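>>> build me a structure from this.
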Amino acid sequence: MTFKRSILALLAATSVLAFAPAAIAATLTVGIQEDPDTLDPATGGTYGGRQVFAGLCDKLVDIDANLNVQPMLATSWTWNTDSTALTLNLREGVTFHDGTPFDAEAVKFNIERAQTREDSRRRAELVSVESVSVDGPLTVTLNLSKPDVTVLVALTDRAGMMISPTAAETEGDNFSASPVCSGPFQFAERSQREFIRLTKFADYWNADNIFYDEIVYTYVEDATIRLARLQAGDIQVAERIAPTDISAIESSNNLSVYQSSGLGTSYLSAGGRDTPFSTDLNVRRAFELAIDRNVINQVTYAGLYVADNQLESNASPYHIAEFPMPERDVEAAKALLAEAGYTAPVPVEITLANTLSDTRVGQIIQSLANEAGFTVTVLPLESATATQRVFAGEFDVFLSNWSGRSDPHLNIDTLIGCGRPAVEQYGGWCTEEVQELINAAQGESDQTARYDLYRRITELYLGDVGVIALYHPTWFYGAASNLDGIAIYPDGIFRPTGVKPAS
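Coordinates of the predicted model:
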């Protein structure tokens, strides 16, 4: 059996070399579901982009498996007494891929760039940062306009990713075509809607924990095809394996499954159009009663996700147990439509990304809702196109997948906050009362008081059916069994640092 596995592992490695573009001796090939929209952390808005950034752009801080903030480019940090100033001590000896030194001036440049670019999607995450002070070559302070306990967590994602100031100033709006960061791998080439290739950065500060000469992110939108390519050895790691395919990986001697509970949520959001769903509360209530979250979870995800009605994951301490999801009630849904003065069928158009799982979810919702007096049209679009329509408000209802953040503010404010720039607006519903509560929770350091604020926020969006949360995903990865060092955290991102061929 040992000899057989060795032969199969050799064949898998040989297959990877045959299929990977411009492959060299040690190539790690990762199948991702989305083709990133842009390789600029300030403007990126896709989950596929976050996957690539994990190999390309280091952050000031990161999270661990338990959602604790961990050092990365910042080695330590302190808050002042009223949470209005965050001081970061930076790692010494770090350089960007173009040789530009990483220092406090570089941090100041990046934060201010993310705040001021017209197309930046990080402005809301950094809105409380009033100024950035360079206190020394490797010490920088973010001065806040108000208490904001969420800033540090925001720096664990794209708001905290550092790019070379030299390259940013030289390339301007073309930066994302050839991005320069300080991560373990540097940009080499991109074939749109095919692959992105990164090569190992020899001067990386943590180079001893990088074991591949290059990493290739291959765009494979369909989960079934990602599985097939993983089984064939064409790719070595595949993200977002469909739960219905887990058994196929578990039964293979050459593949392994990795999983983590997720922070994200999939939900239906009302858009900006003048439609019954967007404008009438009873229509939204009827629609929620017409669907069955458990059926969606069981049919699409083999029951391995968590059906739920809240935006915060059930793994979050801010998930409110006293607000359970309602059961399906077709007769009550029909009665609400009649009360609102509508004659069946009531039209609803659902825009969604044309992935296998989202399309299946849309079809299930269509079938369930049609039984209750709706006529649902499902409009599948390529992921980036669908995201653009969301930011433009050009939809009736959107089926969205939010990957989630470890602090509730970065979820709730993003999904139902008011006043965000168009390029950061993921939904069409918000109220002034909810926004006031969001703002209060943002600066509240007492956990009990903060919980009470999020309890009220949850009560309000559930009551108005501003969004209809459906389920929280579990992250499933498939990988060749001849790999070591893979760890999947609740954010679902594949981190290449520490991943190596099994000895």
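
>>> from here on, just use CA atoms for contacts and neighbour counts.
Noted.

>>> verify the stated contact: Ala238 with Gly478.
Yes. With contact taken as C-alpha atoms under 8 Å, Ala238 and Gly478 are classed as touching, separated by 5.2 Å.

>>> common neighbours of these two, please.
Both Ala238 and Gly478 are contacted by 227, 230, under the criterion C-alpha atoms under 8 Å, 6 or more residues apart in numbering.

>>> mind listing what's buried in stretch 272-287?
Neighbour-count burial for stretch 272-287, counted by 16 or more other C-alpha atoms under 10 Å, picks out 272, 275-278, 281-287.

>>> next, the structure of the following sequence, for comparison with the previous one:
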Amino acid sequence: MRRTAVALAAVVLVMSTTAGCGSLQSSATEVGGERMTDDRPVRDGGTLTVALNADPDKLDPTLAQTLVGRTVFAGMCEKLYDVDAQGKIVPQLATALPKVSDGGRTVTFDVRRGAWFSDGTKLDAAAVVTSLMRHRDLAGSARATELAPLKGAEATGPYRVRLTLKQAYVPLTAVLADRAGMVMSPTALKKYGKDFTNHPSCVGPFKFVERVGGDRIVLAKDPHYYDADSVHLDKVIYKPIPDGSVRLANLRSGDVQAGDQMAPVDVKSALTDDKLQLFNSPSLGYQGIGINVGNVKGLGEKPGRVDTPMARDIRVREAFELSIDRDLINRVVFQGMYEPACGPMSPESALAPGVKASQCPKRDVAAAKRLLRQAGVKTPVPLELKIPTTPEWSRIGQVVQAMAKNAGFAVTLRPTEYATMLEETDDGHYEAFQSGWSGRLDPDGNIASFLQTQGAMNAYGYSDKKVDALIERGRTEPDPRERAKIYEELTRRVNDAHALLYLYRQKNYVVTGKDVAGLHVYGDGLIRVKDAGYAK
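Predicted coordinates for the structure are as follows:
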């Protein structure tokens, strides 16, 4: 007991000395309740610069994987459906919720008339079909698992789409409320092919202008947009600024007007500035650590044997998880402003409530050491952990490193630029890495692509036939109570594998200048700029 207490004290000391001037234990103005919108009247004109916490990956809805990329898409690529402030699915490019028949195997919906892509070509049912089949079939598609039940799509009229499914697929509407529902210009897809990422063309309030890697993404108001008269801003510029304190300094100086995914320590500091305001919403996502247990040839390939202690023996992975104190990470790194997590689904989800923070396993160093002895591994067990190049994850990495050392692990931190880290982990070039997801309303969206055998984003090489069967059952079961039971069982089985260690659940904190109005930040964490601008 005493050794554990000493180790935890050492972690706190490490954290307080690496945090610099902004003490993580300092008191500041408390964060208020949820605040997702600012409905003050907005004047026309101006440029809004949004600071992101990372450089987005590909600006191609079929291939993209990052939350920061989704934030950019929110400005230029509308979807068939969207999510509102209450977490309900509402039509966007579709005119109404889909009609389902034939035991759930046939789905029809109509597409908005009078809408145009940013390249000046018309949105119609054929364009929707083109995008859906590309999402399903393109090599490397991150949407492939989401749309795997889609047997076919056809335009049965100029603005009517009929989908044929292999079986009933309950999550479909939720899937079409994210990137799988983004419709791309067929003309641009044909013209640019694989280079579409550098010339994206969708239906949206803003159109793509340019991207300078690592520096900025520029969007301009799209005159072709069907609701252009209600768009106030002339331009939106997205700037990747990984360091939260630098994002905050840029907000205070006025060089940027909105800061995305602000860390708790910076949020509390911002609340002392009367020139800034906070948007705050709950998250459906999770953050954790992924372990390479079978990714030897890359995403979508058959899992193989990874020759590391963590991959070879489940007891070693369990010992590593038992070395971690989720509550301490939340208190020390996040000032208690996030929530510990130990499952893929948020308790906020009405469809299948997730595991509450109070139910998460507690740190048990003695049990971790017993497991390592039973596994017969030589200690300290080496482990390289890839983390993003952000101060926040540097602090998390140091906490994990110190806690794991006490249990018999030697963790080496490997800071890696985020997009590069995604490429390397997708290819299987890692032992462990920071693995997070911004979350989806339907629980399938937090599970299938990551945990199904050869799932589109299963970078862990994880494979379990019983989990695969549970995923399929969850997709076809219409009764919400039965679905909840399925996902409870699925969560238990996944947690017992210790391949993806869920650690905490963020809240969506966005800080802006006081003069920014019309902004919307819902539970999906996206900054919606369609109605944004500067207060009159």
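
>>> translate Gln277 of the second structure into the numbering of the first structure.
Using TM-score structural alignment, the equivalent of Gln277 of the second structure in the first structure is Ser256.

>>> likewise for Arg493 of the second structure?
Aligning on TM-score structural alignment places Arg493 of the second structure opposite Leu460 in the first structure.

>>> count the residues that sit near the residue nearest to Ser463 of the second structure when sequence neighbours are not counted.
Distance criterion C-alpha to C-alpha, 6 or more residues apart in numbering; nearest residue to Ser463 of the second structure, sequence neighbours excluded, is Thr453 at 4.6 Å. Residues within reach of Thr453 of the second structure, counting by other C-alpha atoms under 10 Å, total 21.

>>> wait, Ile493 of the first structure touches Gly49, no?
No. Contact between Ile493 of the first structure and Gly49 fails when scored by C-alpha under 8 Å: they sit 10.3 Å apart.

>>> before we move on, back to that, contact partners for the match of Arg493 of the second structure?
Leu460 of the first structure makes contact with Val434, according to C-alpha under 8 Å, 6+ apart.

>>> please apply the same query to the one 10 residues further on.
By C-alpha under 8 Å, 6+ apart, Leu470 of the first structure lies in contact with 265-268, 293, 307-310.

>>> now for the most centrally placed residue in the second structure: which residues touch it?
Geometric centre of the second structure, nearest residue: Ser438, 2.5 Å, by C-alpha atoms, centre = their mean. Counting by C-alpha under 8 Å, 6+ apart, Ser438 of the second structure touches 67, 283-286, 524-525.

>>> can you find the partner of it in the first structure?
By TM-score structural alignment, Ser438 of the second structure lines up with Ser403 in the first structure.

>>> just the helices in the stretch 401-536 of the second structure please.
For the stretch 401-536 of the second structure, the helices defined by DSSP state H, counting those that start in this stretch cover 418-426, 444-451, 465-476, 480-497.

>>> of all these, which one is nearest Val100 of the second structure?
Closest to Val100 of the second structure of the helices of the stretch 401-536 of the second structure is helix 465-476 (C-alpha to C-alpha; 13.2 Å).

>>> residue range for that closest one in the first structure?
Helix 465-476 of the second structure corresponds to residues 432-443 in the first structure, going by TM-score structural alignment.

>>> flag every buried residue along that stretch.
434-435, 437-443.

>>> likewise stretch 460-467 of the first structure?
The neighbour-count check on stretch 460-467 of the first structure (16+ other C-alpha under 10 Å) flags 461-462, 464-467 as buried.

>>> show me the contacts for the nearest residue to Ser260 of the first structure once chain neighbours are set aside.
Leaving aside its sequence neighbours, Ser260 of the first structure sits nearest to Trp475 (C-alpha to C-alpha, 6+ apart; 5.2 Å). Shown in contact with Trp475 of the first structure (C-alpha under 8 Å, 6+ apart): 239-241, 259-262, 488, 490, 492.

>>> now render those residues as JSON lines, adding neighbour count and distance to Leu230 of the first structure.
Below are these laid out as JSON lines (neighbours: other C-alpha atoms under 10 Å; distance: C-alpha to C-alpha, whole Å):
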{"residue": "Glu239", "neighbour count": "24", "distance to Leu230 of the first structure": "10"}
{"residue": "Arg240", "neighbour count": "20", "distance to Leu230 of the first structure": "12"}
{"residue": "Ile241", "neighbour count": "23", "distance to Leu230 of the first structure": "10"}
{"residue": "Gln259", "neighbour count": "17", "distance to Leu230 of the first structure": "16"}
{"residue": "Ser260", "neighbour count": "17", "distance to Leu230 of the first structure": "20"}
{"residue": "Ser261", "neighbour count": "21", "distance to Leu230 of the first structure": "22"}
{"residue": "Gly262", "neighbour count": "26", "distance to Leu230 of the first structure": "23"}
{"residue": "Ile488", "neighbour count": "20", "distance to Leu230 of the first structure": "18"}
{"residue": "Pro490", "neighbour count": "24", "distance to Leu230 of the first structure": "23"}
{"residue": "Gly492", "neighbour count": "26", "distance to Leu230 of the first structure": "18"}
